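> The sequence isn't on hand, but the structure is:
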């Protein structure tokens, strides 16, 4: 940890996909700030919750949930708020970047991809906003990706959702700014989670990607945590409707 945000101590935080990959690093990071964290995960994350409790003395609330099941997602938001108080930080992190061939995609695959990568974000935001309004404000962080910025081939349904997340973020920022609800997107580069290593990382692919980065080191999960904590905290209190890129300098924006 390189920074402490006192306003995050005791904050009620909700993270989708918070038990593995980048999400697990986020749960760890918020717990280190003293936040009360609830997270949803489709796979069993009980052992991870045990490990976090042992590390921090502060157990995250693990709620089993497939984010494509919108009634269950909404129920988890309500359960988290009942346990920890109104949610004032929401991180939409869960995603699936399954590779696919454009000419082979059918309606079922398209709908599945949008359900995970975009629809769940909208309804997750919808579920937490009333509590944030009642609490006098909050911060929503929607994970996107640099893949749509770079025109990445091999997963157009995913990149379409990523681009849609930016539009969603900007519209919600405009609509709910008067309620002191900030909505920002965060676009990571290629973070070498265990899933990425197992499924997509090859020596050739990684070398090609690092050649495009200004900073010649692979990104790891912890590289994303600082940006999320900043967006969640009052340190970014006048920042909304923006997309923060953490990618080692592939998509040089501005």
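Received the coordinates, thanks. This is a predicted model, so every value here is computed, not measured. Residues are numbered from 1 along each chain as shown.

> rest of the way, CA atoms for contacts and neighbours
Noted.

> Looking at the chain, which helix is longest?
Secondary structure of the chain per DSSP state H: the longest helix is helix 156-176.

> Could I get the buried residue list for it?
Within helix 156-176, the residues that qualify as buried are 156-166, 168-170, 172-173, 176, counting by 16 or more other C-alpha atoms under 10 Å.

> Could you give the secondary structure assignment for residue 187?
Following DSSP: H, G, I helix; E, B strand; the rest coil, the label given to residue 187 is strand.

> what about it, how many residues close to it?
Using other C-alpha atoms under 10 Å, the number of residues around residue 187 comes to 22.

> The residue lying closest to it once chain neighbours are set aside - how many residues pack around it?
Of all residues not flanking residue 187 in the chain, residue 145 sits nearest, at 4.1 Å (C-alpha to C-alpha, 6 or more residues apart in numbering). Neighbour count for residue 145, taken as other C-alpha under 10 Å: 27.

> Return the residues in contact with residue 145.
Going by C-alpha atoms under 8 Å, 6 or more residues apart in numbering, residue 145 touches 159, 162, 186-189.

> What is the nearest of the residues you listed to residue 227?
Of all the contacts of residue 145, residue 186 has the smallest distance to residue 227: 8.0 Å, by C-alpha to C-alpha.

> what about the most far-flung residue of the chain relative to its centre, which SS state?
In terms of distance from the mean C-alpha position of the chain, residue 103 ranks first, at 29.3 Å (C-alpha atoms, centre = their mean). Put simply, residue 103 is helix when judged by three-state DSSP.

> residues touching it, list them.
No residues are in contact with residue 103 under the rule C-alpha under 8 Å, 6+ apart.

> mind checking how far it is from residue 80?
Going from residue 103 to residue 80 by C-alpha to C-alpha, to the nearest Å gives 41 Å.

> Equivalent analysis for residue 211, please.
Distance, residue 211 to residue 80, using C-alpha to C-alpha: 43 Å.

> A further structure is provided below for comparison with the first:
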């Protein structure tokens, strides 16, 4: 694979409105989620996240502390357990304040065929890729109302829009993100709570590089994108920061694609 371009966090935009704000991120221990945690921490936001990956989460927190940043609040949490998810959000809010920002990032795009799907497997895929988005929103909205507004950012997917096979359950779950964003925009907007979807293209996380990218798929991706560089997690974080900040104050009910012109 061609070497990824270097991204210097010090060159990225600074959003003064994010300083001191409380941010909750699901699946923040690795991949795109880790880039989101780091990006908000570097904006001097008060960051909380959950993940099931203990080792990666500890390493992320230690790395940020080594940068001279405050340690994010974090807990191990399996988002399939909605009671545990909402309890973690409640505990984090007690410790760092009602949340101004929620980023629904957690997902798992494990490959599977239509023929192999059982009812139990279907339910497990929805329990990771669909349910937590709604119930995390449900948990943070009362605090956002108390604060007089907020920003919810749901991570979507380009996979179902490109009509790709290989993960029908994931496609169903992720396609519903856009519906949830649109369906909640009006009732949340009445309280100055904005809600948007950020849809990444194929992001070169460690997982994707290890499991899914090969020379053939990389060539096809480069031919499909209009930009020559491969996407990185930090590229997604840039858009999320904008939507979380006051700079995105009049953006709601929208889908923002960050895909190098793939779609």
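Received, thanks. In this text, all values refer to a predicted model and were calculated from it rather than measured experimentally.

> before we move on, the earlier item: just tell me what the residue farthest from the centre of the first structure corresponds to in the second structure.
Residue pairing (TM-score structural alignment): residue 103 of the first structure is matched to residue 115 of the second structure.

> Pick out whichever of residue 211 and residue 80 of the first structure has more residues nearby.
When neighbours are counted by other C-alpha under 10 Å, residue 211 of the first structure and residue 80 differ, and residue 80 comes out ahead with 24 against 13.

> ok, the more buried one touching residue 61?
Yes - applying C-alpha atoms under 8 Å, one finds residue 80 of the first structure in contact with residue 61, separated by 7.4 Å.

> what touches both of these two?
residue 38.

> Please identify the residue in the first structure that aligns with residue 241 of the second structure.
Match for residue 241 of the second structure (TM-score structural alignment): residue 229.

> Which pair of the contacts of residue 145 of the first structure spans the longest distance?
Maximum distance among those (C-alpha to C-alpha): 14.2 Å, for 159 and 186.

> residue range for stretch 74-90 of the first structure in the second structure?
Stretch 74-90 of the first structure covers residues 86-102 of the second structure once aligned (TM-score structural alignment).

> ok so residue 100 of the first structure is a strand residue?
No - under three-state DSSP, residue 100 of the first structure falls outside any strand and is assigned coil.

> Please name the residues that touch the nearest residue to residue 173 of the second structure once chain neighbours are set aside.
Excluding its sequence neighbours, the residue lying closest to residue 173 of the second structure (C-alpha to C-alpha, 6+ apart) is residue 130, at 5.1 Å. Listed by C-alpha under 8 Å, 6+ apart, the contact set of residue 130 of the second structure reads 173-174, 176-177.

> Out of the residues you listed, which comes closest to residue 23 of the second structure?
Here the nearest of the contacts of residue 130 of the second structure to residue 23 of the second structure, counting by C-alpha to C-alpha, is residue 177; it sits at 19.9 Å.

> show me the contacts for the closest one.
130, 133, 154-156, 197.

> ok, now residue 219 of the first structure?
Residue 219 of the first structure neighbours (C-alpha under 8 Å, 6+ apart): 189-192, 247-248.

> which two of these lie the greatest distance from each other?
Across those, no pair lies farther apart than 192 and 248, at 12.5 Å, counting by C-alpha to C-alpha.

> More neighbours: which of these two?
Higher neighbour count among residue 192 of the first structure and residue 248: residue 248, with 21 against 18, using other C-alpha under 10 Å.

> From residue 181 of the second structure, how far out is the residue mapped onto that one from the second structure?
Mapped onto the second structure by TM-score structural alignment, residue 248 of the first structure lines up with residue 260. Using C-alpha to C-alpha, we find residue 260 of the second structure at a distance of 23 Å from residue 181 of the second structure.

> okay, the longest helix of the first structure sits on what stretch of the second structure?
Going by TM-score structural alignment, helix 156-176 of the first structure sits over residues 168-188 in the second structure.

> That stretch vs the first structure, mean deviation?
With mean C-alpha distance after the TM-score superposition for the first structure, stretch 168-188 of the second structure departs from the first structure by a mean of 0.9 Å once superposed.

> What's the separation between the most centrally placed residue in the second structure and residue 157 of the second structure?
The residue lying closest to the centre of the second structure (C-alpha atoms, centre = their mean) is residue 105, at 2.5 Å. Residue 105 of the second structure sits 11 Å away from residue 157 of the second structure, taking C-alpha to C-alpha as the criterion.

> helix/strand/coil for the residue nearest to residue 187 of the first structure?
Of the three states, residue 145 of the first structure takes coil under three-state DSSP.

> tell me the contacts of residue 193 of the second structure?
If you count contacts by C-alpha under 8 Å, 6+ apart, residue 193 of the second structure has them with 144-145, 148-152.

> Can you give me the neighbour number for residue 216 of the second structure?
8.

> Translate it into the numbering of the first structure.
Per TM-score structural alignment, residue 216 of the second structure is aligned with residue 204.

> what about its match, which helix or strand?
Assigned by DSSP states H and E, residue 204 of the first structure belongs to helix 203-212.

> Check the mean deviation of that helix from the second structure.
For helix 203-212 of the first structure, the mean deviation from the second structure after alignment is 0.9 Å (mean C-alpha distance after the TM-score superposition for the first structure).
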